[in-house]
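>>> Here is the input, now give the coordinates:
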Amino acid sequence: MQALQRKQGAERQDETEGASDLHQELQGALSGSSSSVVETRPDSGREQRKGAPEVIFGETKETQQIIAMAQGLLAGTGRAIISRIPSASISPVREAFHAYTVGMREAARAMVIYRPEYVRRSTGGHVGVISAGTSDIPVADEAALIAEEMGCRVTCIYDVGVAGLHRLMAPLSDLLTDGVDAIIVAAGMDGALPSVVAGLVPVPVIGLPTSIGYGLGGKGVAALLSMLQTCAPGLSVVNIDNGVGAGITAALIANRVAQARERRLQ
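Sure, this is the predicted structure:
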């Protein structure tokens, strides 16, 4: 009986000490004194597996996290793409990779870092990127960058929204004549332009709602709902401001079409 009591007492002491240790760890983490380091695990094999590269989403990351992830991708693939990089991180990241080729897409707040020997592939795919207004350009430009990094030729047509629809027809006709494989249409406010384009063209259209707009249905909500309720067939829709997703979707389509074209010519 005494042995059992001693055993139970030891177990209670272990539990108490364990709870105390956990409490100290939590307190340390909350006070910022924890010595643990958050690891980054970049997916260097994503492009080979998926056909689309990993993109570092910079907006919510600390500078050192961005640098660590970029180092991993550069080591594995020779290139690192950073979307929505915070302004405060731009100079430190440039400095960290001063021996590399660093490109900055100012409107999209996107950075691409290449190892000196990296050569971007060309797939033969062709993506069109249309914006309804100039306010939609940052998100449209993000989509264009991603499609380019996936090997596509990209043609951009900006500020041709429904308030002046006559501006759309000639450049849209040129896109079709030039053999575009997929079209991204970025629009905020009423979000009407993607439906208009989808009703006029025989290629897939990706609707890209932007957070431009105010009042009831503002911040892209009305634009998103309008695109989801489209009557025009052939329009797929990504989430609000998801330029990366739109660029990847359009490039996957265009690259698949380019592969089929190449097989036909063989």
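>>> rest of the way, CA atoms for contacts and neighbours
OK.
>>> where along the stretch 101-250 of the chain do the helices fall?
137-149, 166-177, 193-198, 221-228, 243-265 (DSSP state H, counting those that start in this stretch).
>>> Tabulate those in TSV, adding columns for distance to His126 and mean neighbour count.
Below are those laid out as TSV (distance: least, CA to CA, whole Å; neighbours: other CA atoms under 10 Å):
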stretch	distance to His126	mean neighbour count
helix 137-149	9	26
helix 166-177	9	14
helix 193-198	17	25
helix 221-228	23	22
helix 243-265	6	19
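>>> Next, the second sequence, to be compared with the first:
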Amino acid sequence: MNDSILKKILLNVQDGTLPIDQGLEKLRDLPFLDIGHTKIDLHRSLRNGFPEVIYGSGKTPEQVADIFAHMQAHGNVLATRVSDKTAAHVRSIFPEVEYNPTARTLTWVKKAISYGASEIAIITAGTSDLPVAEEAKVTCEMLGSRATITSDVGVAGIHRLFDRMEDIRKASVLIVIAGMEGALASVIGGLVEQPIIAVPTSVGYGASFSGLSALLGMLTSCASGVTVVNIDNGFGAACAACKIVRLIRE
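Reported below is the predicted structural model:
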């Protein structure tokens, strides 16, 4: 359920083309649908602009498939942190569902996605950061924003970044993803005017503390305008970037 669907229902009731009882039936599942193990938040897109997304980690394959089945009736569906086993189970029931093994996402598009002119640039320090970048890219696209990935341009070979700066500066919002010490976000923050959402990753040797070093480095960045999300949270970064892009469109 989103605002355009709700407006259509209310207008149809108002002009008499939809009986009140049928209108009530269409609204019966608001604000959530209780399927036993899960309460699906069908009202979320009305509150914050984006529908609920399935977080696959910790759920059984059967639970994810059940949630998927109920959410398909209400629009496009995105599931994140999906294991190969869960993906295989869901796709055995819904073969049209697409699985991105790098991003660990499942996607199903019921209504064609309309993209605006604005673009989100996703930049990674290393190839090892690609799973987080792919999760961000899939999320951006499912939420209606175009996104591109520029990979492996970290500070260990800074000339690789400079070679791509012209393209990077064309984007409206930047998502910068890095592990190790997380320095890439600060470097880019000193070179561009766009808002930057930094994502620390758990990539790195022992003293990186599974992403904590990158997180603290990004939080203490001397480059102004760098916002930081949690470790490996490509999904959260994409949601923030898409909200910024929506404001730019308006």
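>>> What value does the TM-score take for this pair?
Once superposed, chain against chain, the TM-score is 0.82 (TM-score structural alignment, normalised by the length of structure 2); 216 aligned residues with a CA RMSD of 1.4 Å.
>>> would you list the helices of the stretch 101-250 of structure 1 in a markdown table and tack on distance to Ile183 of structure 1?
Shown next, in a markdown table, are the helices of the stretch 101-250 of structure 1 (distance: least, CA to CA, whole Å):
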| stretch | distance to Ile183 of structure 1 |
| --- | --- |
| helix 137-149 | 10 |
| helix 166-177 | 9 |
| helix 193-198 | 9 |
| helix 221-228 | 14 |
| helix 243-265 | 7 |
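>>> Nearest residue to whatever residue of structure 1 lines up with Thr86 of structure 2 in space, please, no chain neighbours.
When structure 1 is aligned by TM-score structural alignment, the residue opposite Thr86 of structure 2 is Ser89. Counting by CA to CA, 6 or more residues apart in numbering, Ser89 of structure 1 lies nearest to Thr63, which is 5.3 Å off, once chain neighbours are set aside.
>>> Give me the distance between the corresponding residue of structure 2 for that neighbour and Arg104 of structure 2.
Using TM-score structural alignment, the partner of Thr63 of structure 1 in structure 2 is Pro61. Distance, Pro61 of structure 2 to Arg104 of structure 2, by CA to CA, to the nearest Å: 14 Å.
>>> Equivalent analysis for Leu46 of structure 2, please.
Applying CA to CA to Leu46 of structure 2 and Arg104 of structure 2 gives a distance of 27 Å.
>>> I'd like to know how many residues surround Glu25 of structure 1.
Applying other CA atoms under 10 Å, we find 16 residues neighbouring Glu25 of structure 1.
>>> One more: Asn233 of structure 2?
Other residues close to Asn233 of structure 2 by other CA under 10 Å number 19.
>>> I'd guessed it sits against Val132; true?
Yes. Assessed by CA atoms under 8 Å, Asn233 of structure 2 is found in contact with Val132 at 6.9 Å.
>>> Identify the contacts common to the two.
Thr201 (CA atoms under 8 Å, 6 or more residues apart in numbering).
>>> which residues are contacting stretch 90-109 of structure 1?
63, 66-67, 83-86, 110-116, 137-142, 145.
>>> burial of Arg49 of structure 1, as a residue count?
Arg49 of structure 1 has 9 nearby residues by other CA under 10 Å.
>>> ugh, typo on my part, it should be Val192 of structure 2
13.
>>> same question, Gln64 of structure 1
Counted with other CA under 10 Å, the neighbours of Gln64 of structure 1 add up to 13.
>>> what about it, which helix or strand?
For Gln64 of structure 1, the host element (DSSP states H and E) is helix 63-77.
>>> what's the spacing between stretch 48-56 of structure 2 and its chain's center?
The chain centre lies 9 Å from the centre of stretch 48-56 of structure 2; the measure is CA atoms, centre = their mean, to the nearest Å.
>>> Give me the number of neighbouring residues for Ala19 of structure 1.
Quick note: Ala19 of structure 1 (other CA under 10 Å) scores 12 neighbours.
>>> that older thread, quick one: the helix or strand just after the helix holding Gln64 of structure 1 to chain centroid distance?
Note on helix 63-77 of structure 1: by DSSP H and E, the next helix or strand toward the C-terminus is strand 79-83. How far strand 79-83 of structure 1 lies from its chain's middle: 10 Å, per CA atoms, centre = their mean.
>>> One more: stretch 142-155 of structure 2?
Worked out by CA atoms, centre = their mean, stretch 142-155 of structure 2 lies 12 Å from the chain centre.
>>> And for stretch 146-163 of structure 2?
21 Å.
>>> Counterpart of Ser172 of structure 2 over in structure 1?
By TM-score structural alignment, Ser172 of structure 2 lines up with Asp181.
>>> sorry, back to before: which of Leu46 and Arg104 of structure 2 has more residues huddled nearby?
Neighbour count, other CA under 10 Å: between Leu46 of structure 2 and Arg104, Arg104 has more, with 20 against 16.
>>> Distance of that one relative to Ile120 of structure 2?
Distance from Arg104 of structure 2 to Ile120 of structure 2, by CA to CA: 20 Å.
>>> What of Asp34 of structure 2?
Taking CA to CA, one finds Asp34 of structure 2 at 35 Å from Ile120 of structure 2.
>>> Quick check on those two: which one has the bigger neighbour count.
Taking other CA under 10 Å, Asp34 of structure 2 and Ile120 do not tie; Ile120 has more neighbours (26 against 11).
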